[in-house]
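Asks: only geometry, no sequence info:
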């Protein structure tokens, strides 16, 4: 396709705010910032976000000495060899799963990475029943510097972790790659792990393009109908796993993975939704927690409404930072002379696009729903604010192509109309199985004032997202636990002060909720903190993961 192209660093990323412009509870889906990874020639971003710039610098020799913080707390080791007790199963029925080893083989793409599968039960309450294979990928560390395995998750929920690990130096700094085998897995129901399928590619196009801010009763009902059709499709097009893709079950899969890796404790780096997954693991298996970094934290104690309000405020904060940068640093900001004028211009543009969608160079039309995704995508990484500027300037002149490209990147859509993965579908299936909360159409107007207070520019979209999970046809087999991680080793919770998708306040709360939580703050813009250009953050995280040095609670970079 001719016309504007995303820069290589933004192609193939995983990102996920997830306020669905048409009818999902927006706040619950959070992902991992616009990962700067090239996964294929396709443009993908995947409802989960990551954009981590490649890090520089060399580590002066990593070893297996395990450090302590100033208070004398020792972080547990990550052994280079399997430890005794690593394969002990929680129950006799799970013993066959815990005793397995992964048959690693070259991935065959010239990368030197190793691919394999992990067998897990569909239902942990019935381990003798059906099982599925979870796709796993390992980026081996040099043998002379390896200290263990680091399991990583990019968020979403729904983003494939194998692609996250395979991104290698585009996502992780050399320090970590020299010290750890990076191990990514596609969570059950995603990527290559029996992916959930809800709608066809063309139907997904229509679903994502729907009106995020219904103006009439008919438009609101269309959103409800679309949700019901979507969730009916999840059941019709997927197998029984669609009822077993909860965060709790994926956390249990991670413990089976830990055992298969031969590690007595799990070292883990999770971003965005990956922090919820990590916190859930810490609650279920506190004695198996090794060195945990939860970056771009989700407050696991909040209701879906509170999460939606928080994310509305977070995106407003990020959008305000973008407009402020334009007003203060541009000679004649194209949005207006003041921040208020700039924000109003964007709000007006969304309203105009609702009435008059814009043409694009591939023959599609940019709807308000597409425009919303196109606007929020570059907010994940401040380095890509210029893409938002380009997109808005072109759109103001009547061409929606650039914003559509950004919306496509958000949803993992390829230029040929296919989707690179199922992340845009899995996020709904997982979130609505975790928490099927929703509000009826009649309740949304009563929510509007609170959402507009949190986000005058985008609040209406987030309010309508409270329609949530209407039509979901499956229920979770296991209730999500309350989380405090009692008994776990120190867990490093990282927050960024102007994070759009996982507001900083969530990191503060999660660090308080986890009994062993240690808060690390990045003062900056964008979603997640590691490898985003802040050497203090990177060094602190790496010192913790590699050498076990636990920073002081409340450290700010």
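Replies: Received the coordinates, thanks. Because the structure is a prediction, the values reported are computed rather than measured.

Asks: only C-alpha atoms for contact and neighbour calcs from this point on.
Replies: OK.

Asks: Mind listing what's buried along the helix or strand residue 536 falls within?
Replies: Taking DSSP states H and E as the definition, residue 536 sits inside helix 535-547. Across helix 535-547, burial judged by 16 or more other Cα atoms under 10 Å covers 537-538, 540-547.

Asks: Alongside the first one, take a look at this:
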């Protein structure tokens, strides 16, 4: 885990039903920039806004936070001379010492609550920033405290999927279902379909301008991650004279049309999956656990699950088991959500190796975690810090999908029939390509949909951050933005890195961001390359027998990899979590009065004959130091917070 906390492979802790996974991914992805596959260019429009607003509605401490929540009135429609007022909430943390400026962070999505992430993100910032910059996060219109757009019932009932092989009848059925879904979503949200354009990024960016004027800041330092790069570009294009400097991390190229986004991101996901599988074969420890040819094993498992789900016995916390099924949807959902960071790629490698060896539980629990589902019941929880409905509301207003004179049904045929030409037919994880199809049937206003304007040759320093293995927003996006901003701009590329780089402990990245924010200075070279590992160091799977535990340090590594795996990382900590262990016993997760995570092990076994009793503790709500005090039939082990291991192992003192 990085300084920002547990990492499930997403820059934002997105919990979502599997059916929406492709849509939520597509918002973050764009063109890989492969030779011979250059996308057409879409020109955005800077809206002629006449924004007013800025009346203070409320000012109070944000719950359990260092930030103060400030709610302002904004025009619902910044284009109108007279508009109803909406309320948008910003989170403000004054500089610890003396303010030199204001740093505004736009988080990913679209659909995430910036306020919910503010404290965690701030903990990863250099003191030079927190000492001298007022920090601002916000709930974009449509989420959290800001005019929430929510339609969970409509989302849960929209199950239809399509691909290029769908026949005319299936396409007709999808079109009708997508139209019903859109209507039901707006009805449930209590929003008139004619107001759909009010959720566009260009409108939301003007809410930030209202805040800037209210706060009295002459200029803003802007940081955007993933979809947040789209938001910050929209603001910077409309108000270039109000920007001190701009950092775009996991860059969206706003001149890439939506279908090109979808096609090249689908190829990028498949490429990173292939690299992750090949990486296991090339790494001796991973390969020893693996089936010998990881890609072939993945394809064989996918083919098996496409024909029929695989039954398995799911261990329950009460000691019993329940027969469940591993599905193709779970395999592909887990894979798609596990490719955006080295940490998540390692988890995927372990889960796939386990499944290849006949143990479906790790893959099933990884799928549940990445879908935001309870690891025991499988029920998908509603996450108040993320709105899948707002994803649709923003995505479908930011990108034109139905040209004048055409229909959603006609464009559906055009999209599906273009799969082969777009290089998507037959690739793994092609769901990404089809994820935005509901936008073909989403309500629109009276005026044509216009994408946010892209920045070009900005009058402020621009730092672009990307990784060459980012499947969400492939590196070609950042390269194209750099080419359109030839002066006072720099690109930093992290080889084998994740989607979104800042704040995860990469020194070369964090130094560059801190330097730009605090001094306005860019790296000396236009393009800088740093290096990471495609996947974190592999931790072997549990041995088949107790005799396989032959080293105390490796035993501790295994216990922590299992205890602090996907189910722990996805756990919100609001309620108790009790997990059945694969070979008997259970593990109970609780938050202590001191704010630490306490994990009580009661005969918890991953290997027959090797039950574990004792306690593990993770400080700072699950992001801090780890301690361990456990007994096994052959060992008594104590791990201190500073990393020292003591006790006995197979009759000998641990040194």
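Replies: The structure has been received and is ready for your questions. Predicted model, so just to flag it, every value in this text is computed and none were measured.

Asks: returning to that earlier point: put together a markdown table for the buried residues of helix 535-547 of structure 1, with distance to residue 12 of structure 1 on each row.
Replies: Output for those, formatted as a markdown table (distance: Cα to Cα, whole Å):
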| residue | distance to residue 12 of structure 1 |
| --- | --- |
| 537 | 25 |
| 538 | 23 |
| 540 | 28 |
| 541 | 25 |
| 542 | 25 |
| 543 | 29 |
| 544 | 29 |
| 545 | 27 |
| 546 | 28 |
| 547 | 32 |
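
Asks: circling back: so which bit of structure 2 is the helix holding residue 536 of structure 1 matched to?
Replies: Residues 507-519 of structure 2 are matched to helix 535-547 of structure 1 when aligned by TM-score structural alignment.

Asks: how much does the matching stretch stray from structure 1?
Replies: Its aligned residues in structure 1 lie a mean 0.9 Å from stretch 507-519 of structure 2 after superposition (mean Cα distance after the TM-score superposition for structure 1).

Asks: what separates the closest residue to residue 451 of structure 1 other than its chain neighbours from residue 534 of structure 1, distance-wise?
Replies: Taking Cα to Cα, 6 or more residues apart in numbering, and ignoring the residues beside it in sequence, residue 451 of structure 1 has residue 459 as its nearest neighbour in space, at 4.8 Å. As judged by Cα to Cα, to the nearest Å, residue 459 of structure 1 and residue 534 of structure 1 stand 31 Å apart.

Asks: okay, these two: which has more neighbours?
Replies: Comparing residue 459 of structure 1 with residue 534 by neighbour count (other Cα atoms under 10 Å), the higher total belongs to residue 459, at 26 against 15.

Asks: measure that one to residue 487 of structure 1 for me?
Replies: According to Cα to Cα, residue 459 of structure 1 stands 40 Å off from residue 487 of structure 1.

Asks: cool, residue 91 of structure 1 as well?
Replies: In terms of Cα to Cα, residue 91 of structure 1 sits 20 Å off from residue 487 of structure 1.

Asks: before we move on, what about residue 399 of structure 1?
Replies: From residue 399 of structure 1 to residue 487 of structure 1 the distance is 56 Å (Cα to Cα).

Asks: Who has more neighbours out of the two?
Replies: Set residue 399 of structure 1 next to residue 487 and count neighbours by other Cα under 10 Å: residue 399 wins out with 20 against 16.

Asks: Provide the aligned range in structure 1 for the helix ranked longest in structure 2.
Replies: Ranked by residue count under DSSP state H, the longest helix found in structure 2 is helix 258-282. Aligned using TM-score structural alignment, helix 258-282 of structure 2 spans residues 304-328 in structure 1.

Asks: how about the counterpart of residue 279 of structure 1 in structure 2, secondary structure?
Replies: Counting by TM-score structural alignment, residue 279 of structure 1 lines up with residue 233 in structure 2. Three-state call for residue 233 of structure 2 (DSSP: H, G, I helix; E, B strand; the rest coil): helix.

Asks: which residues touch residue 233 of structure 2?
Replies: By Cα atoms under 8 Å, 6 or more residues apart in numbering, the residues touching residue 233 of structure 2 are 452-455.

Asks: same check, this time on residue 202 of structure 2
Replies: Each residue near residue 202 of structure 2 by Cα under 8 Å, 6+ apart is listed here: 47, 231, 234-235, 452.

Asks: Nearest to residue 182 of structure 2, out of these: which one, please.
Replies: Nearest to residue 182 of structure 2 among these is residue 452, at 22.6 Å by Cα to Cα.

Asks: if we can go back for a sec, buried sites along the match of helix 258-282 of structure 2?
Replies: 304-305, 307-324, 326-327.

Asks: For it, give me the average deviation versus structure 2.
Replies: Mean for stretch 304-328 of structure 1 is 1.7 Å (mean Cα distance after the TM-score superposition for structure 1).

Asks: is it true that the residue nearest to residue 451 of structure 1 touches residue 444?
Replies: No - assessed by Cα atoms under 8 Å, residue 459 of structure 1 is found out of contact with residue 444, at 11.6 Å.

Asks: Go ahead and confirm residue 192 of structure 1 touches residue 135.
Replies: Yes - contact criterion Cα under 8 Å: residue 192 of structure 1 and residue 135 qualify, at 5.8 Å.

Asks: more neighbours, these two?
Replies: Taking neighbours as other Cα under 10 Å, residue 192 of structure 1 and residue 135 compare with residue 135 leading, 23 against 20.
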